[in-house]
Each structure stands twice: as structure tokens, then as C-alpha cells.
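> Predicted model follows, preceded by the sequence.
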Amino acid sequence: MNIRDIVNRDLVNLANCESEPIHIPGSIQPHGFLLGLNAETYSIEYCSQNTVDHIGIAPDAVLGKKLSDLFDQSQSDRFDEYADVEIDVARPFVFTKNDIPYNTTVHQSGETLILEFEPFPDGSIGLPDLYAQTRNFVSLMEKHSHLQDLCKDIATEMRKITGYDRVMIYKFDAEYNGEVIAESKREDLNSFAGQKYPHTDIPAQARQLYIRNQLRLIADVNYTPVPLLTREKENVSNSSVDLSLSVLRSVSPIHLEYLRNMGVGATLTISLLQKDRLWGLIACHHYTPKILPHYTRLSALLQGHFLTSQIAVREVAEEFEVGQIVEKALSDALSLLHQNDNFIEDYFREPSLLKVANATGFVIYYKGKLYQNGSVPEPEYLLPLLKTLSEKYPSEGLHTERILDVYEEGEKVAKYAAGFIYHSITAGTPDGILWLRKERRETITWAGNPHKAVVVNEDGVTRLSPRKSFELWMEEVKNKSTDWRKAEIHAAASFAYALQKHINLRYVKSQEQSNRVLNEELKAANKELANLNWISTHDLKEPLRKIQIFASKILDREKTDISAQVKDSVERMRFAAEKMQLLIEDILTYSKTGNMDKVYESVDLNMILTNVQDELSEIIEEKNAVIHTEVLPTLKVIPFQVHQLFVNLVSNALKFSVQDTNPVVNIQLKQVTASQIPDSKGPAQQPFYAISVQDNGIGFESEYATRIFDVFQRLHPGNKYPGTGIGLAICKKIMENHAGYVDAKSEPGDGATFTVYFPLEQSS
């Protein structure tokens, strides 16, 4: 029988180091031995060369045999049952040979069942006290509120459990550079706390293995690898066995050389994962060879799981602390914004604007003027930055901690703006808002020069060599600020969005004031219809046209650069503008017809009310409103006008709701006579349908019950209840067109009831 090894002897060099096949080394560490069984037949197809050292049987007498040929039949039978239903790394099977017990961990690799045998290091099982370990961890968890403090005590606890000379907890950054954030060590050892290690120390394929196999043991860095052997077969390569999940898997020669250069004799590494990503490592170092018993390893792994369970919780808690601060600042800033029309000009120096993002500088650029707060660059440097950002990011937000990543001239402003959060105010203009952070020059302490050394061996082949020096190596980082936290980024975006709405509302208000003046000038001709005609033709149609054009430009030109959320918002904006423009056109058409014959249709008012509720579904859902309605009649009406009538009445009931109270709207029907209608001019006994819309909102003073239907009459000026003041005037005009009436009854705090009266002879 021809036997050969499957050792991977590919040379690791500069060209292939990042893809070194460390999962298929073809060899193992010598403190145990390995058998590879065919998963179907349980025939031994692979074995390590050191079987004779452990069980006294040479590889040629092992390969091709069954387990019952190596161990007694009772052990083989019990293993068959174990492999069928009980394979569990936490509970290894125990084989005994020559009175020596072996913990045997089992896993499947492709078509091969891998059995790894390790003799008990001290001859006993040594089960850990899991209750005491869990109790200690809970005590530490309650003791500390910050993650780093918890890590320090976990490192100490891990060292007690394992007995290693040094235990370190690494945390990786976005580029997988590692930093020692906690350490427990022998008193005579130098501390590694705070030192950083470059991402090249743990290549990408090694990180993947740390994710798949969360515990890794090297018992002696100076071990001699033991080859895996197999029988040669015709037309079958048997080139490799994937040992990714193996306990005994041999280690990359580069990594072993790295550890020897550090003076380390043995290691234990436990992975810390978050969302399937390697967050960090618990790295245990011993300065002489050390074999850790299986159950002690599991105890250490449990400690790693404990810590992993707390990482997200503690990071969220720390983020929450920051979030509370910025939310308070955001609330203060928004309160000022909503209460002051001239916020930009009068309140741009408010401290809360800096605290919204914990920034050192704040800038608004609006209509060619800079409004500056805190530490900011000179205008000659700031204006080019704003111009560049408005061109590159016209419709999206941006944040960075490294200004040179997005702005080539960044060194000129890095002192005050090494990091920033930017939002455009008006697309297509340089108008924008910036939160700035000063440069934080930082000296990073690397554990040795972070660049891999390149050496040429005796054959003249260039290869990678791990660092031989771990003396501290300092690197100064410039043009960088502290990182922006999620809460700060979100708060800045919220304020920027509110500022955009504020500016738009200021524009609308200025237009509204202009319209008031125009209304006075045109009152003699036709106080209401002429004014609506003028607004529709000039003041309102043009802004709506611009909104549609700008929205279309954003969707057509920038659609690949904007998020789905922004795209959806712009689509809604365009749809709303189109709908409003259609309504204005309808009103304009109606006003122009004057005394022309009206086109009435027989319409079920229940259908109209259903359509109205569909149209207002978002605000109904947002306010958790409840609308109760009785069955309404079928009338001959002008459909679009009656639809608008109910839209105005129901939306007002929802708009003027009491804070923290769910709106309840009751729509009721009854039959009355003209004598029961205020200001009725018809015969006293003429029958009418009275449809009332009653709400539980804020109400209003009864003295406004008549004035509220005049054009541009608003009882609540300001931003809390936005509107133009023509909605109820339109309702009154619609009822006049239907030979009907409308009135209102209310008291402050008791809600309001609006009643519309349709003459009965219009019923179908």
C-alpha cells in the first residue's frame, strides 16, 4: 500500500500571502492525533503520522481500517451512537487506549468525518464550575456601565480561568487594525495596553477562520508539524482536507514566526463577533508551552460568549448617553426654529446648534451670506468648500472625519474643519448647512513598525517576513477629527430637514403676505373669486411648477445618488404639487364660469367620504385617528367640489387635534328645516340634510364662528398649524354653489363641529 502525505508546501510570498490556504495545511499540531473517516463507510482514509506515538499503531496499520480495529468493539459501538445523534463539541467522546483517555472532538468536513484525539493533560476531566463563573460575570456586568471597564475585568477573570501569562482584549477598527483595550498580565511583563497592531497582522483569510472557528489553541509555537497521510488511489487526487473547524489544525509558518519574534511560547485566541463580523479577539499568551484542557477551553470560550453578549448592549448604552445630549440640543434648536420666522438671522449663534452634533463650528450659507457659530475657517476658505460640496452633493447629506477624502484643498481648513456634516438647503445653489469639528492630531502607538518586512532568502526568492522588532513605533495622524456618532449624524439631518421646511415656509408666508395686499387692491372688483383667480394664475402656480421641475430633475439626474427614502419623499412632493396644481386649475375654471350652468351629477356621498379617507390615510395613521360616520345620502352635486369640501373639513379636524390625544371624528346625518339653520334665507319649512363633522380637538372662541369662513382668516398664526387661510372660505363658496349653508360651533378645549346643509330636493 502506497502512503503519501497531503502537506501543502506552497511557498508564501508577496504575491499570494493574502490568500495563503491556511485552512488546508495538511498537517496538525503534535499534542494530539487525527483520524479522517469516510462519512458513509466509517473507513479510515486519513490519519496523522504520529498515531504510533499516541496509540502504538503505525499509519500503515491504521489507514483503510475501522475504528473497531483500533479500539475495542464496545467503544466503537458507543461512538456509532454518538456520531448518529450526539455530536457536540462541548461534550467530546472519550476513547481509551492503553489506559490513556482521549477527549475526541468530532466534526464533518465535506465527505470526511474528522476525529481529533487529545490525551487529558492532567489525567482528569476537570469540569469547570459554571455556576461560579456565571455568577462572577453577572457581578462584573452589574458593576460596570462602560464596555472598556468591563473588558478589563473580563481579561483578569480569563487569566484566572486559563492560567496564561498575559490576556489581552483587542478591538478592531473599520480597517481591522487592532487595539489592545484591556489587559491582565504577570507583574514582570511589559504592558501592551493601548498599543495598535496593523490589519496585516491578521490577513483576511485568517479573519474568516476566526469567524468560523471561534477558539484557536497553539500549545507550543516551536512544534514540528505532523503530516496527514492517506493512501494513494488511481484517478483520485485526495489533495487536501479542509481543517477550518479543527482543534489541532497546524498554523501558518508566518504566524508562528511572528509569535516567536514576540517571544511567545503558546497562545489561546477566542473570537468576539458582532453581526457576523469580527469585532475583536481575546488573545491569551504564555511564554512557555502550554496545553489547556478541553473543558477549561470551553470555560474560556464561555467567557468570550459572555463578553460578546454585552458588546452590543454596552455600545448601544454609550450611544444612548450621547443621544440624550444631542436630542436635548435638537429639541432646543427646533423650538427656536419653529417660534421665530427670522431664526437664521437672529439665532444662528445659539449654543444648541453646536451641541446638536457636538461640533466645534457651525455654518449656514443662505442667499449669499454666511452665518457662523463657533470656530470656523475664514470665508475665503469656507466658501470654496461649500461650493464644492453643493456641486458634488446637491441633494444628499454627507459626513466625514477625514476632509481630504472628499475635498482636495482640505489642509487649508483642517484646523477647524477636519471633519464635517453637510446638508444642502436648496438644490442647485451653494446654500447649505455645515457642522465642523476641529482637527485632532493623534499619535498612534504601534507595536513595532506596521509595515511588513520584505526579505530575500538564500535562493534569492522574495517573501514576507513577520516583524522582528516590536519596539513602540509612533505615527502622527493629521487632518482628521474625532468620529461622528450615529446620534449626532441623525440629529444634524433632522435639524437640516427642519431648516429646509422653515425656509420653504418663510417663502410661502412672504407670498401669503403679498397676497393679502393684492386682495385689498382687488377687493372692489370681486373680493374673493378675483383674488383666487390671481393667486392661481400667478403666485401659486409658479412655485408649484418650480417644485415639479426641481423634483423631476432630482429624480431624473440624481436617481443613482439618492437613497430610496429621499427618492420616495421627492416622489411624494411631486405628486402633491401635481395634485395641488390640478385643484387650483379646477378652482380657476370654476371661478371663470361665473353664472354659467353648473354640471351636477348624482353621487353617493359615502363613496366620496371613502375616497377622502383614502387620501388622508397617512395623517389618519400617523395620528392614530378614529373616524365614525353614519350612512350618507345620494345627492346631485358637483363631485370634485364636494370631495374638496370633505377633505377640508376632515383634515381640519385632524390638524387641530389636542397633543397626545388621538383624534376622534364623528360624521353624522340628520334632517332639518331652514328655520333651524343660522342665516338661512329660504322658506322656513324647506327641508335640508345636515351633515356635521365633529372633532375632539382644540376648538376656538365662539366669536370667530363667522369670521373663520372669510378668506385668509387664520386663528393660529405661526408654524404649529400651517395653512393658507382659504380652506374654509372655499367650503363656504362650495355650499353657496349648492344652494346650501355651512356653520361652525366651538369652545376652546371642547372641539369643534362644522355642519353643512344640502337642500333635500337635490337628493336622488
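Received the coordinates, thanks.
> make it CA atoms for all contacts and neighbour counts henceforth
Noted.
> mind listing the helices in the stretch 501-650 of the chain by residue range?
529-534, 541-557, 564-593, 605-615, 617-622, 639-655 (DSSP state H, counting those that start in this stretch).
> and the fourth one with helix 639-655, angle?
Meaning helix 605-615. Comparing the axes of helix 605-615 and helix 639-655 via axes from the mean of the first three to the mean of the last three CA atoms, to 10 degrees yields an angle of 50 degrees.
> And the strands in the stretch 351-500 of the chain?
Counting by DSSP state E, counting those that start in this stretch, the stretch 351-500 of the chain has strands at residues 361-366, 369-374, 398-400, 419-424, 432-437, 442-447, 453-456, 462-465, 472-477.
> what about the helices of the stretch 501-650 of the chain, which gets the closest to Thr388?
Ranking the helices of the stretch 501-650 of the chain by proximity to Thr388 (CA to CA) places helix 541-557 first, at 18.0 Å.
> from the chain's centre, how far out does that closest one sit?
30 Å (CA atoms, centre = their mean, to the nearest Å).
> Please spell out which residues along it are buried.
541, 544, 547-548, 550-552, 554-555 (16 or more other CA atoms under 10 Å).
> same for it, what does it pack against?
helix 564-593 (3 or more CA pairs under 8 Å, 6 or more residues apart in numbering; DSSP states H and E).
> what angle separates the helix it packs on from helix 541-557?
150 degrees.
> Comparison target, given below:
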Amino acid sequence: MGTDKVGTHPAADLTNCDREPIHIPGAIQPHGVLLVLREPSLTICQASENTQDLLGVAVKDLLGQSLEKLLPPEQVASTRESLLSDRLEDNNPLKLSIQQGSGGSRQFDGIAHRHQGRLFLELEPSTEQKDLPFFGFYHQARGAMSRLRDAKDLHALCMEAASEVRRLTGFDRVIIYRFDADWNGQVLAEDRMEDADPYLGLHFPASDIPRQARELYLLNLLRLIPAVDYVPARMVALPEEAQGGPLDMSFCVLRSVSPVHMEYLRNMGAGSSMSISLLKEGKLWGLISCTHVSGSRYLPYEVRTACEFVGQFMSSFLPTKEGYENYDQRIRAKSIQGRLLERMTRGLDFAAQLCQSPPELLELTGAAGAAVYFNGRTTVLGKAPSDEQLQGLFRWLASRPVSQDIFATNCLLKEYPESEEFKDVAAGLIAASMSRGRHNYVLWFRPEVVQTVEWGGNPNKPVDVQDDQPRLHPRKSFALWQETVRGKSLPWEDYELEGAEDLRRSIIDIVLERSEELLKLNTELERSNVELDSFAYAASHDLKEPLRGIHNYASLVLREDAAALQPTNRTRMDTVVRLTQRMESLINSLLHYAQVGRMELSLRETDLNEVLASVLELLKPRIEEAQAEVRIPAPLPPARCDRVRMMEAFTNLITNAIKYNDKDKRWVEIGSRQEPELGTVYYVRDNGIGIKPEYHDAIFRIFKRLHGRDKYGGGTGTGLTIVKRLIERHNGRLWLESTPGEGTTFFFTLGGETAPPATVRPPALEDLR
């Protein structure tokens, strides 16, 4: 037992195992013979060098000869038909009598397959029936199928499978081994002889089964090593065949085993071994691992086939049996998801709805904290990283080269080293991506949990140094070894990941539905705006003529008949003239506002410094009269805009800055700044009377004035309304910041898309309880 980690020599590490070409060893296990045949002549172009021992013919005498010369005449036709069949594997095993050099014959099981244009034939000496523990494939598999089918859960399934395989094979130990997300394994079930060391519950490191070995487990569902002390039989090839490169033996039963793996088995005390792949939904889930400590153990093809069938039959039950383990939790997750979906549909801000109390967003995945990041706005719930840390995490997620709908890890530190700062709240992470373009996410967090893991031997000693030379070795001890693991959270369960995926799909459906509704509303609004603009233009244009007639006739009466009018009537006529003048001014403003919405903009790259100079020259008399100081801290960057309309926007903003100012020393500042989210932001700032926060929206409504009709020089109340519309026509945005009594700053962009991001933090969970 211990927690000390032993360093490795710099010239050798675990990746050496991952790079070992175990599919092209150039040799086989010598309990059988491997022949490579050329079709359709069945000429032997490669053979293992042990043919003399098993076939009675030297390999040099076999190469270039037809397989048919080894067969008795009565088997030639049937063997040829079987080997040249399109459904080759269906004929395995071929029962062959191979003529021996002395004139006799020997019985072999022939196992054939095709790979990369080659026909492989593996010959294993047939075993007499009396030596088999059980005989006949169906007899051996029928009972196993029934017992596996009746297993009530995953634990019972694993225990039954281990017991069944040991019964079929007679191995001293059979274990069921499941891989985790990092390819470490854990023993879930075991059937062993009484005096063997128990492995149940132990973990085994991913380095025990390197990457390319796992890939071969997907190709070959069963792997047998009858004796760990065998001497490999080298493959020999015809000269022209050898030029084709190393022989790929990925599908060969007899393929020789890595020397490192043989040393691993010897360190375990195993005399032979067998492994059966367990697949779940096409991926390697685990292994049935068999070892024999009593010596060598060979299993004939029929028994191996029965064991492989047990493995496939067990694999078919893995999804349902694992599902039974967490059935109650899955049902509860579905209920929580339904309530969250109902919440999201109740309000426009689904992120805020998700993060309301009670904290069911956390309960869905068993998380301690969560964050919803949508369109630049972050809403958090429970224990989560700081705003700055979250922004860094969002950027990292968006920069990941492989886009995943759901990214989950219980060791974020391994993927994102910067998370060391907040592992106390987010050592584990689920990130559900809600869109492809804008990188919107729902995140769930789990804190670090210090754990003790029980390994079957020290997993951190892959290398010994002998005579100052590094050599990769498997560990020599498989006794219990405990390790304290930090930087990890509790693992995410499958049903928790399924809950996150289901919620992600629900959010996307809601967003798409609302986008369609918004598109429809925008279309209607655009049509209504066009109609309103047309109406406003027509109405204001048509109203001007009768209004002008009223004004003219009233003025004529005052000019010609003023003396005959009573004082009261003369006052009334003066009021009519004054009101018609004001109404004409309002109609002109409305007409101009309508024209702003209808006009075509002439967009081109424009020097705004020239635009500003023209505006200041035009306003020079008013600026001098007000004795106002104009400040321009730095030249304005250019923009793609309509030059005439931007002159109008600047004129209105600067005029207002001078007009609404009661200071003795007035000043107005025009400048720009760069912001990460918005790009270039232009501003007009003054030291005037300011605007109270409750009026920040009202000032942009047409004909809305915050002061008396004639105060601060009067006006129709359309200036800022027109400026706002001009900026929006440039696909920009206008907003303000103001302090009453101190001044106001109007900001605007040209071509910007979004407002500055905001972070909303509801009360902590402790407050909600």
C-alpha cells in the first residue's frame, strides 16, 4: 500500500506501448500453423516456420505449393469450395486431414478469413472429444443464454457471465472488467478458485491495455494465449510476397503477443489467458478476462465459439441492465426535465426561468452549481466560478477544435489547466452547447472530491532502468495499492448526461420556436412600419395645404380688419396664427421623420473628422453665442456610413449638448473608444443638466419633451428620435449614460450587433432555502 509516485525514465514512457505495432508481429503462437494463400490457385505464399513440427513438411518445401497437395483427394473439392466462398467465415471451422510426410494424416481445425486481399488459413490440431469439458456449441450456449437473460441487474449479469465462462473453460480465474472514460478498468465480478488472490473491486490502469490493443479488441472479440512461455514461430514468405510489406495479422487467432504483455502475464503468475470483448452500442465497454495459474490451457474452436457467444449475448443486455441500475434516477430526471420545460415556456427569458428557485437545474445532473450563457449574458445558480473565470471558460470551450454537443469530464484540470484556480467549485464539468455559431452554453459544475482508489498493484511504475538503460516493464506486483486522487469530482452518471442532453434539445426547440415567432413578428412589424411611414408621409404632406390656408386667412384678417375686431377676438386670432405655425413645425418634423425611414442610404467609407468639421463650421455662430468649448481628444476613426445623415446626427447631438446646459462654462466633447464586444463606439459628452434614469427611454419618443414648451429654446421633441432612427438605419445602436446636474454622454455604434454583456446573479442557494 502507498501513495508515492515513481518517476519514469525520460527515454521511455507509456506512449511507447501505444506505438507498438502489435498487429504486425511477424510471428505466431506455435500451437497452430498459419498459411497465407493466393486465390484462386490456393498457392501457399507465406507460412509459419513451425510447419515441420505440426504438418510434417518443412516450410521451404511448402512455399509456392498448392494447399491441395496437403489434402487427401476426397477433401480437395469441398475444401476449395469452402475457401473460395464469398461467405468464408460461415464455413469455419474446416475439418481438414493434412497428409504427413510419413504417409499418415493428422486432423486439424481450419479457421479462414480474408484481409487486405489475402486469404488466411489457420490450422489448429483437432482435440479429441473426450478432452473437451463440454461438447457441441448449442449444448454449451443454450443454458448460458437463459441464465444471462434472467439476470435482474448489471451486477447479476456480470456475476453470471463470469461463472458461465469459467464453467465452459475451466480457467482458474474469470473476471468482468469495465472501462471508465479514461480507459482505466474496474473489476465488477469474479469467479476464481479458492486460493487465488481476490481482484473484485480493484482498479487497473489504462496502461495495462494500450490504445492499439483496445482497437484490436473491437476487431477480434476473443483472444487466446494457451501458454505464456511459448517461443514464437516466425512467418516466412516467398520473395515477391515479402516485398508487399509486413503481414497484417489483425484478425488472426494465432497472432503472436507483445513481449511486454507476456511479461505482464508472467508477473501475474498466469500460465495462460483468454479475453472476450464486451461491446456496448458498438464501443468497447469492458472485457471478460480469464487467467490460468495452474499451467497452460488450450481451448478448441467450439469452446471458444461458445465463450464468444456468451460475450456477445451479454453485450446485448448491457444497455438495459445498466439502465435498470439507475431506473428511479432516470424517472426522476425525466420529471425534473418536464418541470424545467414548463418553466422555460412561461417567460421570454428562459435562462432566468432555468435558474429560478427551487434549483431543479442543479438537481437534473446532481451538480452543485450551474451557469447559462446565452447571447453574451450569463446567469448563474449555486456555487460557480467567478464572472472572469467563467468568461475564460466560455472562450476555452468555444476554441476547442472538436465541436461536441455535450462535453463532460470529472477532471477539468486535465483538459483546462486554468481551472486549478476554481477546482473547489468546478473540478467536474458538463457543457451543453446550444448553438453552433454564437457559442451559447448551459454548464453544470461539481467540486473537487478527494478520493482513495484501490488499484491492483502500483499503476505508476511502467519503467525499470537496467544497466542505465530504460526498458518498459509491466508492474510486478498486483497486490492492493491505494492512491489518493485529487483534482477530480465525483463522476457523472449516464442518466445525468442523458438529462443534460435532453434539456439541451428542449432549449434548442424553444429557441427555434421563438426565433420563428420573432421572424414572423419582425416581418409584420416591418410591413406595419412601411405602412406607417407611408401614412405619416402622406398625412403630413396632405395636412400642410389646409393648414397653410388657415394660417394665411387668419393672418389676412389680422392685417386688414384688426381695427374692427374686439380685443378678445384679436387675441383669439393671434392664437390661431401661433398654433398654425407650431402645427406646421410639428408636421414638418413628422414629415422629416417619415423620410428618414423611407430614404435610401448612400453607404461608403467616410472620414468622420471631415463630417465633424463641417458640422462645427455650420454650428459656429451658436457655439460662439453660448461661449461653449468643443473638445476633440483624438481623431475619429473612419466608418462606413451615409455622410449627409451622419452630419444630421452629429448636428442634433451637439446642438442638444449646448442647448441643455445651464453652466457658466459649457463644453462638449466628441470622441471614440474601442470595446471588445462592440468594436468602435463614438460618443458626444457634455457637462449640462443631465437626465434622470427614469427618462432615458422617454427622450427617444417622438414629440416627447422633458421641459416646458419654450424652456431651453423650445423645440418639437423630435431631434433624438431622428438621431436614433438614423443610427439604427446604419445597423447601429444609440444609448446614453447620464448624471443629473453633471452631464450626459450619448454613445452610438455603426454596424454593431449587441449590447454590452451583463451578468445576473440570483440569490445563493443558502438564501433560497
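Sure thing, it's come through. Predicted model only: the values in this text are computed from it and were never measured.
> what's the TM between chain one and chain two?
After superposition, the two chains reach a TM-score of 0.58 (TM-score structural alignment, normalised by the length of the first structure), with 516 aligned residues with a CA RMSD of 4.5 Å.
> quick revisit: any idea which of the buried residues of helix 541-557 of the first structure is closest to Glu408 of the first structure?
Nearest to Glu408 of the first structure out of those is Ile554 (CA to CA; 26.1 Å).
> That closest one -> the second structure?
Using TM-score structural alignment, Ile554 of the first structure has no partner in the second structure.
> do the same with Arg159 of the first structure
Match for Arg159 of the first structure (TM-score structural alignment): Arg166.
> pretty sure that match contacts Asp191?
Yes - taking CA atoms under 8 Å as the definition, Arg166 of the second structure is a contact partner of Asp191 at 7.1 Å.
> So between those two, which is more surrounded?
Asp191 (25 against 22; other CA atoms under 10 Å).
> Which position in the first structure pairs with the more buried one?
By TM-score structural alignment, Asp191 of the second structure lines up with Ser184.
> For burial, what's the neighbour tally of Asp188 of the first structure?
For Asp188 of the first structure, the neighbour count with other CA under 10 Å is 7.
> Tell me the secondary structure of it, please.
Of the three states, Asp188 of the first structure takes coil according to DSSP: H, G, I helix; E, B strand; the rest coil.
> Tell me the counterpart of Ser469 of the first structure in the second structure.
Structural alignment (TM-score structural alignment) places Ser469 of the first structure against Ser477 in the second structure.
> any idea how far Ala368 of the second structure is from Pro447 of the second structure?
7 Å (CA to CA, to the nearest Å).
> Tell me, how many residues neighbour the match of Ser469 of the first structure?
14.
> same question, Arg506 of the first structure
Applying other CA under 10 Å, we find 15 residues neighbouring Arg506 of the first structure.
> who are the neighbours in contact with it?
Taking CA atoms under 8 Å, 6 or more residues apart in numbering, we find Arg506 of the first structure in contact with Asp341.
> if you set the cut-off to 10 Å instead, what comes out?
341-342, 500, 512, 719 (CA atoms under 10 Å, 6 or more residues apart in numbering).
> quick check, nearest of the residues you listed to Lys387 of the first structure?
Gln500 (18.1 Å).
> Was I right to think the closest one contacts Ile344?
No - counting by CA atoms under 10 Å, Gln500 of the first structure stays clear of Ile344, with 11.3 Å between them.
> still on that earlier bit, which ones are touching the match of Asp191 of the second structure?
Contact analysis of Ser184 of the first structure by CA under 10 Å, 6+ apart lists 152-160, 164-169, 191-193, 284.
> That one should be in a helix, yeah?
No - Ser184 of the first structure is assigned strand when assessed by three-state DSSP, not a helix.
> measure it to Trp484 of the first structure for me?
From Ser184 of the first structure to Trp484 of the first structure the distance is 31 Å (CA to CA).
> Check whether Ser139 of the first structure sits in a helix, strand or coil.
Following three-state DSSP, Ser139 of the first structure is assigned to helix.
> contacting residues around it?
Counting by CA under 10 Å, 6+ apart, Ser139 of the first structure makes contact with Gln133.
> do the one 10 residues further on as well
Contact criterion CA under 10 Å, 6+ apart gives 140-141, 143, 181-182 as the residues in contact with Asp149 of the first structure.
> Please apply the same query to Ile608 of the first structure.
Listed by CA under 10 Å, 6+ apart, the contact set of Ile608 of the first structure reads 614, 632, 639-640, 642-644, 646-647.
> follow-up on the earlier one: which neighbours do Arg166 and Asp191 of the second structure have in common?
Overlap of the contact sets of Arg166 of the second structure and Asp191 (by CA under 10 Å, 6+ apart) consists of 160, 172-175, 290.
> Can you pick out the ones from these that are in strands?
When DSSP state E is applied, those are split such that 173-175, 290 fall in strands.
> ok so, going back, just the buried residues from the shared contacts of Arg166 and Asp191 of the second structure, in ChimeraX please.
Burial among these is assessed by 16+ other CA under 10 Å; the matching ChimeraX selection reads:
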select :160,172,173,174,175,290
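> which one is the match of Ser469 of the first structure nearest to, not counting chain neighbours?
Distances taken as CA to CA, 6 or more residues apart in numbering put Gly457 closest to Ser477 of the second structure, at 5.2 Å, once the chain neighbours are dropped.
> List the residues that contact the alignment partner in the first structure of the one you found.
Using TM-score structural alignment, the equivalent of Gly457 of the second structure in the first structure is Gly448. Counting by CA under 10 Å, 6+ apart, Gly448 of the first structure touches 195-198, 467-474.
> Only the buried residues of stretch 88-101 of the first structure, if you could.
Here stretch 88-101 of the first structure shows 92-95, 101 as buried, counting by 16+ other CA under 10 Å.
> If we only consider those residues, which is nearest to Ile3 of the first structure?
Phe95 (25.7 Å).
> and that closest one, that one's in a strand?
Yes - counting by three-state DSSP, Phe95 of the first structure is part of a strand.
> what residue of the second structure takes the place of it?
Alignment note (TM-score structural alignment): Phe95 of the first structure maps to Leu96 of the second structure.
> need the contact list for that match.
Leu96 of the second structure is in contact with 70-72, 75-76, 79, 105-110, 123-126, counting by CA under 10 Å, 6+ apart.
> Mind checking which of these are buried?
Buried by 16+ other CA under 10 Å: 70-71, 79, 105, 107-110, 123-126, out of those.
> Out of the residues you listed, which sit inside helices?
Residues of those located in helices (DSSP state H): Thr79.
> now, which of the buried ones among the contacts of Leu96 of the second structure sits nearest Arg234 of the second structure?
Distances from Arg234 of the second structure to these, taken by CA to CA, are shortest for Leu123, at 15.3 Å.
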